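Enquirer: Got a predicted model here, sequence first, then my questions.
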Amino acid sequence: MPSQEWQSDLMDCSPCGTCMMASFLPCMVFGKTSERLRDPSLSDYSPINGDCFMISALGSIGLGWLFLMNKRGDIRKKFHIEGSTCGDCCVSFWCPCCVLIQHENEVEGRTDYGPINTGYQSQAQNMGMK
C-alpha cells in the first residue's frame, strides 16, 4: 500500500472538547486513542486505562513524549502514513498537545466509527444497490 499523508493537520485544535482534554488531561486523550486503535467501537473503553497510566507515569518524570513518539510511529505504520522517527520525536517533544489531538482525529477518522472525509453516500449505494 502506498504511503499517505496525515488527514488531520498537526495544528488543528478541533474539536474543542478534544483540545481541552489534551491540554488539561492529556493522559485520557492518549488512553482513548490507544483504545480506539485496538477497538474502534470503544465498546469496552474506560477513560482510565493502562496507556493513560503509563503516559502519566512517564510524564511525571519528563519522559511522556517518548511514549507519545512511539505511539505516533505505531499510528503511522498502521495507516501507512509518511514520516520518520526523527519527525515523530520532534513533534512529540515540542508540541505534545497538538500531537495528541492529531492522533485522536486521525485514528477516529481512519476507522469505521468516525471517518473524517467520506462525502455523501446514498443509502442505496451503501447497501450495494445501483
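Expert: Yep, it's here.

Enquirer: rest of the way, CA atoms for contacts and neighbours
Expert: Noted.

Enquirer: Going by neighbour count, which residues in stretch 84-98 are buried?
Expert: Within stretch 84-98, the residues scored as buried using 16 or more other Cα atoms under 10 Å are 88-89, 91-93, 96-98.

Enquirer: Tell me which of the residues you listed fall in strands.
Expert: Applying DSSP state E to the buried residues of stretch 84-98, no entry is found in strands.

Enquirer: centre of the chain versus stretch 82-97, how much separation?
Expert: On the basis of Cα atoms, centre = their mean, to the nearest Å, stretch 82-97 is displaced by 13 Å from the centre of the chain it belongs to.

Enquirer: Also stretch 98-109?
Expert: Centre to centre, stretch against its chain (Cα atoms, centre = their mean), the figure for stretch 98-109 is 3 Å.

Enquirer: What lies in contact with that stretch?
Expert: 6-14, 18-19, 22, 26, 29-30, 32-33, 36-37, 40, 68, 72, 75, 91-92, 114-117 (Cα atoms under 8 Å, 6 or more residues apart in numbering).

Enquirer: Alongside the first one, take a look at this:
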Amino acid sequence: MADWKAPCWNLFAEPGGPGACLLTWCFPCITYGMNVSKLGDAPGDANVFCGGKFAAACCMYCCITGLGCGCIVHIPVRQYIRKKYGIKEPEYGIIQDLLMTWCCACCAIIQEYNEIGSREGGGAIMKDLATAKDAATTEVKAAANKQ
C-alpha cells in the first residue's frame, strides 16, 4: 500500500498547483464535482453519490455542505479514491476521514484532485474547468429533455 502522492497540507502540489487551491478555496463544490466526475461510475459498493456526474455532484455537495454535513457524501469518495489507487488506510480509520472531510474539507478535496490528476493524467485546472462546464451543460440538457 502506498501513501497519497502529496500530503493534505501541501495545497500547491502539482498537478493542480495554486490554481486548484484558489478554485477549491472559493468554490469547493466545483472541485469536488470534478473529482467525482473523473471517478466515473464507481461500483455500487463504493457509495459514491452522483458518480460520473459533475453537475449533480457539485450541487449535492454544495447543498449538503450548506447544512454542515458535507462529510456524509465526501467520506465515501475519499475511501473510494484510496481503494482505487491502493492508498493505505489512515491510522484512525473512518474517524480520521470524518475529521479530514469535516474540518479540512478544502485540503482533502485538493489532495484528492491532485491524486486523481497524477494517476489519470491531467490536473490542468483550466482544462478541467472547461470540461466540467461542458459536462454540466450536457447533464442539464439531458435532464431538461427528460421532462
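Expert: Great, that's in hand. Bear in mind the structure is a predicted one, so any value in this text is a computation, not a measurement.

Enquirer: TM between them?
Expert: After superposition, the two chains reach a TM-score of 0.74 (TM-score structural alignment, normalised by the length of structure 1), with 106 aligned residues with a Cα RMSD of 2.0 Å.

Enquirer: quick revisit: with distance to Y45 of structure 1 as new columns, can the buried residues of stretch 84-98 of structure 1 be given to me in a markdown table?
Expert: Formatted as a markdown table, the buried residues of stretch 84-98 of structure 1 follow (distance: Cα to Cα, whole Å):
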| residue | distance to Y45 of structure 1 |
| --- | --- |
| D88 | 26 |
| C89 | 28 |
| V91 | 27 |
| S92 | 24 |
| F93 | 27 |
| P96 | 23 |
| C97 | 21 |
| C98 | 23 |
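
Enquirer: Determine the set of other helices and strands touching the helix ranked longest in structure 2.
Expert: In structure 2, taking DSSP state H as the definition, the longest helix is helix 125-146. In terms of contacts (3 or more Cα pairs under 8 Å, 6 or more residues apart in numbering; DSSP states H and E), helix 125-146 of structure 2 is packed against helix 28-39, helix 54-66.

Enquirer: Quick check: which of these is nearest to N145 of structure 2?
Expert: N145 of structure 2 lies closest to helix 54-66 among these, at 15.8 Å (Cα to Cα).

Enquirer: Show me which residues of that closest one are buried.
Expert: Residues of helix 54-66 of structure 2 classed as buried under the neighbour-count rule (16+ other Cα under 10 Å) are 54-62, 65.

Enquirer: Not counting its neighbours along the chain, what's nearest F12 of structure 2?
Expert: Using Cα to Cα, 6 or more residues apart in numbering and skipping the chain neighbours, the partner closest in space to F12 of structure 2 is P18 (4.9 Å).

Enquirer: hmm, I was thinking of N35 of structure 2
Expert: When the adjacent residues along the chain are set aside, N35 of structure 2 lies closest to Y113, with 5.8 Å between them (Cα to Cα, 6+ apart).

Enquirer: can you tell me how far that neighbour sits from C103 of structure 2?
Expert: Here the distance between Y113 of structure 2 and C103 of structure 2 works out to 18 Å (Cα to Cα, to the nearest Å).

Enquirer: go on, C21 of structure 2?
Expert: According to Cα to Cα, C21 of structure 2 stands 16 Å off from C103 of structure 2.

Enquirer: One more: Q79 of structure 2?
Expert: From Q79 of structure 2 to C103 of structure 2 the distance is 17 Å (Cα to Cα).

Enquirer: Quick one: map R36 of structure 1 onto structure 2.
Expert: Taking TM-score structural alignment as the alignment basis, one finds that R36 of structure 1 is matched in structure 2 by K38.

Enquirer: Its match is in contact with G52, isn't it?
Expert: Yes: shown here, K38 of structure 2 and G52 form a contact pair, counting by Cα atoms under 8 Å, at 6.3 Å.

Enquirer: rewinding a little: so which of the buried residues of helix 54-66 of structure 2 would you say is closest to R119 of structure 2?
Expert: Using Cα to Cα, F54 is the member of the buried residues of helix 54-66 of structure 2 that lies nearest R119 of structure 2, at 19.2 Å.
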